[in-house]
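Trainee: the amino acid sequence is not available; the structure is as follows:
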């Protein structure tokens, strides 16, 4: 059975929006506030995660962001790995393409589709970005692990990973490590209350 892993770059105050400054939030690229050495260490961790991944799950906007930045045509090892993986895209509006190898648009009820996907894929199904999708998966208890690459800054505005939930969602810290000199990788699993 598959495990849904939400893997996010997040500021200390929980912002996930516009880390690269491309979306026009007006806060600049907070991703570039880290040193080159930290960015190199971050990339190593992300590549390791991609090598363990069996499938990717995206919201439409994040999928289009990856395609627009050349991930579908890059030829480095990381991009080759992502290109080889099955990619599932959740979209409530029409999606042209898809423009990336091995991509499938999920149609119908999101919760049913993702629950079914968890039964089809063995291993990690990683969700990058895709804030609205991630919040929906969290709300419906479909997430098996959160990997939060936490940047040492307060952005102060923008979409946050966690929104309002119907109930308290208890988490258990299962791993933490420092990436480079300033990034904290915090890994949580939901505490399932019977």
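Mentor: Nice, I can see it. This is a predicted model, so every value here is computed, not measured.
Trainee: from here on, just use CA atoms for contacts and neighbour counts.
Mentor: OK.
Trainee: quick one: contacts of the lengthiest helix in the chain?
Mentor: For the chain, the helix with the greatest residue count under DSSP state H is helix 36-52. Contact with helix 36-52 is made by 78, 81-82, 124, 179-183, as judged by Cα atoms under 8 Å, 6 or more residues apart in numbering.
Trainee: need the buried ones from those selected in PyMOL.
Mentor: Here is the PyMOL selection string for the buried members of those, based on 16 or more other Cα atoms under 10 Å:
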select buried, resi 78+82+124+179+180+183
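Trainee: presented hereafter is structure B, for comparison with structure A:
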């Protein structure tokens, strides 16, 4: 059975909106504040995560963002992302052009539940805020990996807004990366 791993870059105050500054959010571009040492450490963790993944699960907008950048890149990280099976939750995308991509056009909870049954290993979700919240609400996420950036934005879309209930998490690991990044890994604690 597959494990849904949510992997997100977040500010100290939990904002995930527009890290690269390409969406027009006034406080966007916060990812670009990383120094070289932080960026290198971040890239190493992200590359290792991709190398250990069984598949990617993305919302349409995040899929399009990744698909516009990664196919032209080379190296072990790019090769892995380009070769991984990619599943895109979308009701509008019909013909994905990034290799090994499949559109999950049905009801999200059913489609992802089937995917978890069909695959073994980590099914990594990058960005995809709306999808993440749906997975979270329906107890489909198993692990949460947060790359916490040393910036407080004070506004913006947060990873989690209001939820239907309390979710208990168990801390698996904490790592300091570079000069200012914190990498936190949690697993969802399900009731017995």
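Mentor: Nice, I can see it. This is a predicted model, so every value here is computed, not measured.
Trainee: tm score of chain vs chain?
Mentor: The TM-score (TM-score structural alignment, normalised by the length of the second structure) is 0.97; 192 aligned residues with a Cα RMSD of 1.0 Å.
Trainee: closest to residue 9 of the first structure out of the contacts of helix 36-52 of the first structure?
Mentor: Closest to residue 9 of the first structure out of the contacts of helix 36-52 of the first structure is residue 183 (9.8 Å), distances taken as Cα to Cα.
Trainee: who touches that closest one in this structure?
Mentor: Here residue 183 of the first structure is in contact with 38, 149-152 (criterion: Cα under 8 Å, 6+ apart).
Trainee: check residue 158 of the first structure too.
Mentor: Here residue 158 of the first structure is in contact with 15-18, 25 (Cα under 8 Å, 6+ apart).
Trainee: closest to residue 5 of the first structure among these?
Mentor: Checking the contacts of residue 158 of the first structure one by one against residue 5 of the first structure (Cα to Cα), the nearest turns out to be residue 16, at 15.7 Å.
Trainee: which residues touch the closest one?
Mentor: Contacts of residue 16 of the first structure by Cα under 8 Å, 6+ apart are 8-10, 129, 131, 158-161.
Trainee: any idea how far residue 32 of the second structure is from the most centrally placed residue in the second structure?
Mentor: Centroid-nearest residue in the second structure: residue 126, 2.0 Å away (criterion: Cα atoms, centre = their mean). Separation of residue 126 of the second structure from residue 32 of the second structure (Cα to Cα, to the nearest Å): 18 Å.
Trainee: over to residue 82 of the second structure?
Mentor: 24 Å.
Trainee: of the two, give the one with the bigger neighbour count.
Mentor: Taking other Cα atoms under 10 Å, residue 82 of the second structure and residue 32 do not tie; residue 82 has more neighbours (21 against 11).
Trainee: mean shift between the helix or strand harbouring the more buried one and the first structure?
Mentor: Residue 82 of the second structure belongs to helix 76-83 when assigned by DSSP states H and E. Comparing helix 76-83 of the second structure with its match in the first structure after superposition yields a mean distance of 0.9 Å (mean Cα distance after the TM-score superposition for the first structure).
Trainee: residue 130 of the second structure -> the first structure?
Mentor: Superposed on the first structure with TM-score structural alignment, residue 130 of the second structure falls opposite residue 132.
Trainee: give me the element residue 174 of the first structure is part of.
Mentor: Short version, using DSSP H and E: residue 174 of the first structure is in strand 171-179.
Trainee: which part of the second structure matches the next helix or strand after that strand?
Mentor: For strand 171-179 of the first structure, the following helix or strand on the C-terminal side (DSSP H and E) is strand 183-190. Mapped onto the second structure using TM-score structural alignment, strand 183-190 of the first structure covers residues 181-188.
Trainee: for the closest residue in space to residue 183 of the second structure that isn't next to it in sequence, what are its contacts?
Mentor: Nearest residue to residue 183 of the second structure in three dimensions, chain neighbours excluded: residue 147, at 4.6 Å (Cα to Cα, 6 or more residues apart in numbering). Shown in contact with residue 147 of the second structure (Cα under 8 Å, 6+ apart): 7-10, 181-184.
Trainee: residue 63 of the first structure too?
Mentor: Residues near residue 63 of the first structure by Cα under 8 Å, 6+ apart: residue 89.
Trainee: for it, what is the enclosing helix or strand?
Mentor: Judged by DSSP H and E, residue 63 of the first structure forms part of helix 60-68.
Trainee: in that helix, what's buried?
Mentor: Result for helix 60-68 of the first structure [16+ other Cα under 10 Å]: buried residues 60-64.
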